[in-house]
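**Student:** Here you go, sequence then predicted model.
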Amino acid sequence: MIGTYTRFRYIPHEGGFLLLSRQVSIFTKIFVMVLLLLIPILILYTYSNQVSMGVVRDEIEKSSLNRLSFFLSQVDSAVNQFSKLSYTLGKEPEAVKFQTVHQSYDLFDSIKLRQTLSEKIKLQSLSNSWINEITIFSPSMEQFITSNPAAKYNLNYFQQYYSPMWGYQKKVTDFGPEYFFIRHSAEPSILFNDIAHANMIIEVAFAARNIQIMLDQFKNGGNEEPFFYHPDYEPIVTSGTDKELVGQLISRLDMKELSGTGSRTIELRNQQYVVNYAESDTLHWMLIDFLPLEEVLNPITTSRNLFYTCFTLFLVTGILSAYLLYRNVQVPVRELLKAVYQLKRGNFSARLAKRTNSEFTILFSHFNSMAAQIQELIEKVFVESIRVRDATLKQLQSQINPHFLYNCLAFIQSMAQLENKEAIIAMTQHLSKYYRYTTRLEVEQTSLRNELDVVVNYLNIHKLQLWRLDYEVIVPEAMMELEIPKLILQPIVENAIVHGIEQKLGAGLIRIEGELTDEAAILIVDDNGAGSSEQLTAQLNEDMNQPMNERKGFGVWNVHQRLIQRFGAKSGLVFSSSPLGGLRVTIKMDKHQIERGNTAYVSSVDR
């Protein structure tokens, strides 16, 4: 059919937007395929119908022209017989004697000759099925012999109407005036219609009614309307012909352009007519036949209309079926997909409206039940995760505080043995401030300013023990009010002192710096202690994300895990070489989580 296209939709997502692609549904594909199958059928049938109508029309024209030609051949054959009759009659012995009867015959012979010639004329006239008249006229005697008793001939008549070709004029018969086709011949032949020099004139005529009878037979109940036409005379039509329609047709035809045989299509009375014509070789009249094209093509038109009606009904039925399929299948499926996407985005309260009298009722009911169970389970897991986090944080805090206390008590013990009261007083003062800060377990968060104050107390305690120790705190004021977990700097500073400064002779320096970027709040702890190799640094970074074991530094690992729980997977500790020569520990805290006042749910998702 066509290639599958894809529509895109953006949905809100943590940290930006999530781009989802939605493929074209199977319903749409099937619907488009059905349309694409119907369109070629419609085009093919329309083309086939047009070809069929053209072929039928051509065949009708050919058949009609053949019939016209055959009809004209019969007319011309009959007309030629009359033409030959005048020639044959002129050669009869009696006709030859009639030319000179006034010179050498007496009255008796003359009467007998006239009687014999009259019988032959009547016999010739009766031998032909057409209504006809045969007349022999002697100009010298002004006498005539004719088969029409009602006719009257004189020299003026022949001088006026003499024609060696077939003419058309009105004659008086026993039935009244009637049009005849007339042809004359003279013995001997004359020039320029010089009737006075002719010994005998033969007139052969047949009634136009003969043509009308043949036209009636030609029509014979068909749809055609044949008629004989000459621009100088009224047309010869069949009985029952619509003369007004024939007159309109004649007015639309340019007879000067018509010659031989041919066909044309003319519109009359808001209807198409096929006009066929053929010219008579003897009479030089035009035989014209016209018939309504609609009646001829009516079976094909009826078949075409029936096909289009069925096609329309099929299309309407298909559209209705498609609509029902769309409403009862596609729409519920789409609603189900929307609900699934809502569950995927974390909206576990999404529910589907139940449908009545639909197969999707059970499916929607089960989906709502499943969503409710998932929501209930998620809420239980969410609450449980918060409780676990609180217990873990308090456990970690309780683990860090004793670790630090052991070191302080060991120092006090040493100073007591040395009877250094000032060091003991300073240590207890700093230690009391430290524990006043750490024992407030109801407050898990603190500002960076308070955390730095505790670290300074801690460093001063160690400076009492290690005189060569010095420290620097360089943190911008903009970071001082950031809320962070308690006791995340002390284990790092302790690690720098124990594993760095104490392991190297000479002056020791610990530098604490702060930096605020668009993505994170960063604290950097540098020392100029013994440092570590690249391999050991890489091992430290890897151990931070592994479960706790005996060989790991307990305090530093606890800090890393607390940062991850609090600020997400993008936060934590990173170990590297320090520009001071020792070890650098970088504390990263996701700024977005700090600003949102992070929840345990986000932490669990990120993990």
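**Tutor:** Here it is on my side, so go on.

**Student:** For the rest of this, base every contact and every neighbour count on C-alpha atoms.
**Tutor:** Will do.

**Student:** Straight-line length of stretch 10-22, end to end?
**Tutor:** Start and end residues of stretch 10-22 are separated by 11 Å (CA to CA, to the nearest Å).

**Student:** try it against this one:
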Amino acid sequence: MQFNIFQKMILLLVSLLVPVMALYYYSTHRSVSVIQDELIKSSLNRMALFMAQLDASIEKLELVSTPILVDMNVLEYLYNLSLSDYPMLKTRLLIQEKLSLASNSGNWRNEVIVYFPKRGEGISSSPAYRFDRTEYENQFSLGWRFSEKLGIGSGFTRTYVTTGSSSIRPDELDLAVRINLFQWDFENLLDTYKASHSGDPFFFKTGYSLIANRSADEERMERIVTVLSGRIDGGESGYMIRWFDDKQYLITYYYSALLDWHLIDAVPLDQVVGPIKQQRVLFAVASVLLLITGVGAAFALYWNVQMPIFRLVRGVQRIKRGDYSYRLKKNSNNEFSFLMQNFNEMAAQIQDLIENVLQSQIHARDATLKQLQAQIHPHFLYNSLGFIINMTKMKNDRAVIDMAHHLSDYFRYTTRMDNRGVSLKEELAFVHTYLEIHRLRNESLAYSIELPEALERIRIPRLLIQPLVENALVHGLEHVDDIGRVQIRVVAREDRVHVEVEDNGSGMEAVSIAKLLTELRLPADDYAGCGLWNVYHRLQGHFGGDSEIAVQPSAIGGLKVELIWRMQNIVIKTEGSP
């Protein structure tokens, strides 16, 4: 591939800028990837530390609360039924005081309750507590469970029983201890967690309400839950990156095996990687501006140097193709104006020298076409006149009149020797007259002519199709015993016109067809020049060198001869087009 100066300059600029931009974008991409990886690790580590502290606080509360199950005062209150009211009340107060101490050992507000199910009593660290058997049985859970109704609010609850209990049915136990952790304390923890970074943390478990920090964006949390609901039903931790409100967020989630909930946090990545991306955009803008400046400089060089050279080359090509009237316009006052002026003078001299030769060639070509047309004369005049004589003797006036009319039309058409072309409609009307003359003489002849209305106005040389029909009648149907058929069809395929003439005669062998096609291309000096050869050379002279004649066996049994040329200055629908 050949490149001009302008294209080479552009390629040079692009070849210099592209590696630099590619390297810069690769480095920034790697930087963003490293920062994202570190941000993911940091977020997961922070969540792991937070959950570890939360679990440690809960386990500490469990550690100081579960010994209540074997406390001497609790056992005395459970089994020593012989105590009087005052010792019983004193023991109850001691148990309540121990529960308060256990409750206060935690880092947040909670409630510790001792149940005596068979006695229908309960003692709580909260003085306002009143035993409710239905509440006790409904909230019974040996693992941590979230509940909407924990007396003074929602939260997590868990029930402990003595090891080796004969039953774990709530109504059959002698003794049980429950710890209630309230939701607002978890919200306080999330507020503290959020204050240390720019995330939006919340607790989530499928089927339960979210536990969020108090300044959380509820709409965004719901969208995050919708994305994560199908991924974090199991006990796994991980992360994902998603777009919300035209912002990219890093969503990390961490599973708490103790609570069976997930801690979820969403951090906007633009706050971290945004400056790097902005710097990348600025670099791209600067690169584009540099490229535009370089293109402008290359265009100036191209316009003042390459374009004059290109116009000179185009002028030479136009003259080479035969357009000797082409002249160059002088748009500048530099060194190229002198070359253009001398080119125009040279073109004018060449035009003067060639026009005389060209005019002579045109006259010679017109004479040749007239000679070729003049060679096509009817060979059946005497037979037609004989037919008229016979029909006159047989008193068949109708046949005589028809034959006379057809002969009149036939000779009126063939004796016009001007070079003006005719339309396909006119040519096929003449072919129809020619076939009618033959049909009057031979009633076993059948023919059909198909010409779409869209192709009727196409201009062709006079007597271009009739020789093909004459060959079909004389050579194709000469030895046919049954009804002889001739089919004429004009179609358009893609950008070419096809005139097909078929017969059901004896046809030709493949070797004979190949020989015939070779003879068509012989010059007039080497060939006798008649019949199909005349048609081929007239077709070439009128429609150009890409026109052709195709010969092949016919679908109806004989031979198919096809004239093909490119359509000019007419728009029609081709076969297969809508």
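**Tutor:** Structure received. What you see is a predicted model; the values in this text were computed from it and never measured.

**Student:** May I have the TM-score of the superposed chains?
**Tutor:** TM-score for the superposed chains, counting by TM-score structural alignment, normalised by the length of the second structure: 0.51, backed by 337 aligned residues with a CA RMSD of 3.9 Å.

**Student:** Just give me the longest helix of the second structure.
**Tutor:** helix 5-65 (DSSP state H).

**Student:** can you map out the helices along the stretch 301-450 of the first structure?
**Tutor:** Listed in chain order, the helices found in the stretch 301-450 of the first structure under DSSP state H, counting those that start in this stretch are 331-344, 360-417, 421-438, 448-465.

**Student:** And Ile288 of the first structure? What does it align with in the second structure?
**Tutor:** Matched to the second structure by TM-score structural alignment, Ile288 of the first structure sits across from Ile264.

**Student:** That match reaches Pro201, doesn't it?
**Tutor:** Yes - in this structure Ile264 of the second structure lies within contact range of Pro201 using CA atoms under 8 Å: 5.5 Å.

**Student:** Leaving out sequence neighbours, find the closest residue to Trp166 of the first structure.
**Tutor:** Arg183 (4.6 Å; CA to CA, 6 or more residues apart in numbering).

**Student:** Quickly note the distance from that neighbour to Tyr87 of the first structure.
**Tutor:** The value you get for Arg183 of the first structure to Tyr87 of the first structure, if CA to CA is used, is 11 Å.

**Student:** These two: who's more crowded?
**Tutor:** Arg183 (21 against 15; other CA atoms under 10 Å).

**Student:** Glu76 of the second structure: what's it in contact with?
**Tutor:** Thr91 (CA atoms under 8 Å, 6 or more residues apart in numbering).

**Student:** one more time with 10 Å, if that's ok
**Tutor:** Counting by CA atoms under 10 Å, 6 or more residues apart in numbering, Glu76 of the second structure touches Leu83, Met88, Thr91, Arg92.

**Student:** And it? What does it align with in the first structure?
**Tutor:** Aligned partner of Glu76 of the second structure by TM-score structural alignment: Lys97.

**Student:** and the gap between its match and Leu245 of the first structure?
**Tutor:** 53 Å.

**Student:** same deal with Leu324 of the first structure?
**Tutor:** 55 Å.

**Student:** which is the next helix or strand following the strand ranked longest in the first structure?
**Tutor:** The single longest strand within the first structure, with elements called by DSSP state E, is strand 176-187. Moving toward the C-terminus from strand 176-187 of the first structure, the next helix or strand (DSSP states H and E) is strand 200-207.

**Student:** The very next helix or strand once past that following strand aligns to what range in the second structure?
**Tutor:** For strand 200-207 of the first structure, the following helix or strand on the C-terminal side (DSSP H and E) is helix 208-219. Under TM-score structural alignment, the counterpart of helix 208-219 of the first structure in the second structure spans residues 183-194.

**Student:** Mean distance of the matching stretch to its aligned residues in the first structure, please.
**Tutor:** For stretch 183-194 of the second structure, the mean deviation from the first structure after alignment is 1.5 Å (mean CA distance after the TM-score superposition for the first structure).

**Student:** can you pull the buried residues of that stretch?
**Tutor:** Of all the residues in stretch 183-194 of the second structure, those buried under the rule 16 or more other CA atoms under 10 Å are Gln183, Trp184, Phe186, Glu187, Leu189, Leu190, Asp191, Tyr193, Lys194.

**Student:** got it, and stretch 374-381 of the first structure?
**Tutor:** Residues of stretch 374-381 of the first structure classed as buried: Gln375 (neighbour count, 16+ other CA under 10 Å).

**Student:** Where in the second structure does that stretch fall?
**Tutor:** Per TM-score structural alignment, stretch 374-381 of the first structure has no counterpart in the second structure.

**Student:** if we can go back for a sec, now intersect the contacts of Glu76 of the second structure with the helices, please.
**Tutor:** Met88, Thr91, Arg92.

**Student:** ok, the residue of the first structure positioned farthest from its centre - contacts?
**Tutor:** Distance from the C-alpha centroid of the first structure peaks at Asp106, with 105.1 Å (CA atoms, centre = their mean). Under the criterion of CA under 10 Å, 6+ apart, Asp106 of the first structure has no neighbours.
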